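Undergrad: missing the sequence, but the structure's below:
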């Protein structure tokens, strides 16, 4: 059973992950030209610390161990493209991104990827159009379908280190309707 405390931790990790990605993007745009005041005002750890009402920001630093050095994302080649690429983006050099795999290279097989997450060393990608969760090996780009028959999956997450769920075997997927589905792998 998921507790309020589990949800609080999940919220904090998602917010920190989002804010860290946003900070990297802001740095790329500013090219290091942001002022000290900008860095203080937009400090992801302080924002999360304040939103959780942590009396000591050091408490929030514990969340950093759950974040990765590389960010993976699903993105089309262009706004009008139907390609379904998974890319690896180094956080210290966002412009240096590289394609991990192309899951639907043909327009008639467009998967329309939505969200993805790290899972047991691999990536799991939600395919909105195909109704699938697809497992991708980030080192080789090889993929396989984990689950099919889903109704417009738009988010997939691993329950990382909180509660009694096994992050090596269990995923949580949200459909466009808002329904949350627990998926056990293996």
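TA: Cool, the structure landed. What you see is a predicted model, and the numbers here were worked out from it, not measured in a lab. Numbers count the residues shown, from 1 in each chain.

Undergrad: Please make it C-alpha for all contacts and neighbour counts, starting now.
TA: Fine.

Undergrad: Give me the neighbour count for residue 14.
TA: 15 (other Cα atoms under 10 Å).

Undergrad: Sorry, wrong one. I was asking about residue 154.
TA: 22.

Undergrad: quick one, helices of this protein?
TA: Using DSSP state H, the helices of the chain run over 4-30, 36-41, 44-51, 57-60.

Undergrad: Pull up the gap between the nearest residue to residue 44 once chain neighbours are set aside and residue 38, please.
TA: Using Cα to Cα, 6 or more residues apart in numbering and skipping residues adjacent in sequence, the residue nearest residue 44 is residue 19, 5.3 Å away. In this view, residue 19 and residue 38 are 14 Å apart by Cα to Cα, to the nearest Å.

Undergrad: Of the two, which one has the most company?
TA: residue 19 (18 against 10).

Undergrad: Go ahead and confirm that one touches residue 25.
TA: No - shown here, residue 19 and residue 25 do not form a contact pair, counting by Cα atoms under 8 Å, at 9.7 Å.

Undergrad: can you pull out the strands in this protein?
TA: 70-75, 85-90, 98-102, 113-119, 122-127, 132-136, 143-147, 153-158, 170-175, 180-184 (DSSP state E).

Undergrad: Put this next to the previous one:
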């Protein structure tokens, strides 16, 4: 992946960071919808502070190419939990990492799918309140070497896509977003 380092301070608050990551996840799902049908499932837990995390159940590229995303993510976070407990991290602390790991693995998987379709990314470091490096986050999405979405577009467009999808999931346990959905396309290109 194309990793350019730029310093930004937008993510000092947990809520801001999570909202941004969920907006990023929503943009990725909308971009991936150009190539695949995406099945979302309603979460049993409601988010009260941050934007709601979108649970991707399945991504279908063709009749013979379908991925059970939710199973893959759950297997991966269980594997991380087991590794952490084997490395003398307490079960309570390892369990507290599950939510963060679920979001990060979901985003990494979607990035990998889009990377195969020609998308590239620009990353930036983000810092803790004490000034130490906490990690890196995608702040730009490129296609054909052209910046398609910068940090502000990711925040605004991603949150509007997230609101639309969570509204659709309020009345249904699952939601199939058919390949090339025109509403998603319009939200993505605002």
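TA: Structure's in. What do you need? None of these values were measured; they are calculated from a predicted model.

Undergrad: Need the TM-score between these chains.
TA: Overlay of the two chains. TM-score (TM-score structural alignment, normalised by the length of the first structure): 0.24; 74 aligned residues with a Cα RMSD of 5.4 Å.

Undergrad: picking up where we left off before, now the strands of the first structure as JSON lines including distance to residue 60 of the first structure?
TA: Output for the strands of the first structure, formatted as JSON lines (distance: least, Cα to Cα, whole Å):
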{"stretch": "strand 70-75", "distance to residue 60 of the first structure": "20"}
{"stretch": "strand 85-90", "distance to residue 60 of the first structure": "23"}
{"stretch": "strand 98-102", "distance to residue 60 of the first structure": "31"}
{"stretch": "strand 113-119", "distance to residue 60 of the first structure": "21"}
{"stretch": "strand 122-127", "distance to residue 60 of the first structure": "26"}
{"stretch": "strand 132-136", "distance to residue 60 of the first structure": "31"}
{"stretch": "strand 143-147", "distance to residue 60 of the first structure": "34"}
{"stretch": "strand 153-158", "distance to residue 60 of the first structure": "20"}
{"stretch": "strand 170-175", "distance to residue 60 of the first structure": "24"}
{"stretch": "strand 180-184", "distance to residue 60 of the first structure": "27"}
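
Undergrad: For residue 59 of the first structure, which of those strands is the nearest?
TA: Closest approach to residue 59 of the first structure among those (Cα to Cα): strand 153-158, 22.1 Å.

Undergrad: Let me know the angle separating that closest one from strand 180-184.
TA: In terms of direction (axes from the mean of the first three to the mean of the last three Cα atoms, to 10 degrees), strand 153-158 of the first structure departs from strand 180-184 by 50 degrees.

Undergrad: ok and strand 153-158 of the first structure relative to strand 113-119, angle-wise?
TA: Going by the same axes, to 10 degrees, strand 153-158 of the first structure makes 10 degrees with strand 113-119.

Undergrad: in stretch 161-175 of the second structure, what's buried?
TA: By 16 or more other Cα atoms under 10 Å, the buried positions in stretch 161-175 of the second structure come out as 161, 162, 163, 165, 166, 169, 174, 175.

Undergrad: Now name the helix or strand holding the fifth one.
TA: If you go by DSSP states H and E, residue 166 of the second structure is part of helix 151-169.

Undergrad: for that helix, packing partners?
TA: helix 14-32, strand 133-143, helix 182-188 (3 or more Cα pairs under 8 Å, 6 or more residues apart in numbering; DSSP states H and E).

Undergrad: re the thing from before, and of the strands of the first structure, who's closest to residue 11 of the first structure?
TA: strand 153-158 (11.7 Å).

Undergrad: Pull out the buried residues from that closest one.
TA: 153, 154, 155, 156, 157, 158.

Undergrad: about what we covered before: who are the packing partners of whichever helix or strand comes after the helix holding residue 166 of the second structure?
TA: Later in the chain than helix 151-169 of the second structure, the nearest helix or strand by DSSP H and E is strand 174-177. Judged by 3+ Cα pairs under 8 Å, 6+ apart, strand 174-177 of the second structure is in contact with strand 37-41.

Undergrad: Would you pull up how far the strand it packs on lies from the middle of the chain?
TA: 14 Å (Cα atoms, centre = their mean, to the nearest Å).

Undergrad: Next, the angle helix 14-32 makes with that strand.
TA: Using the same axes, to 10 degrees: strand 37-41 of the second structure against helix 14-32 is 150 degrees.

Undergrad: Just checking the distance from the next helix or strand after strand 37-41 of the second structure to the centre of its chain.
TA: Using DSSP H and E, the helix or strand that directly follows strand 37-41 of the second structure along the chain is strand 55-62. Chain-centre distance of strand 55-62 of the second structure: 14 Å, with Cα atoms, centre = their mean.

Undergrad: same for strand 55-62 of the second structure, what does it pack against?
TA: strand 37-41, strand 65-67, helix 69-86.

Undergrad: ok, of the buried residues of strand 153-158 of the first structure, which one's closest to residue 6 of the first structure?
TA: residue 158 (12.3 Å).

Undergrad: Which residue is the nearest non-sequential neighbour of that closest one?
TA: Counting by Cα to Cα, 6+ apart, residue 158 of the first structure lies nearest to residue 171, which is 4.8 Å off, once chain neighbours are set aside.

Undergrad: Now do the one you found: how many residues are near it, please.
TA: The number of residues near residue 171 of the first structure, taken as other Cα under 10 Å, comes to 21.
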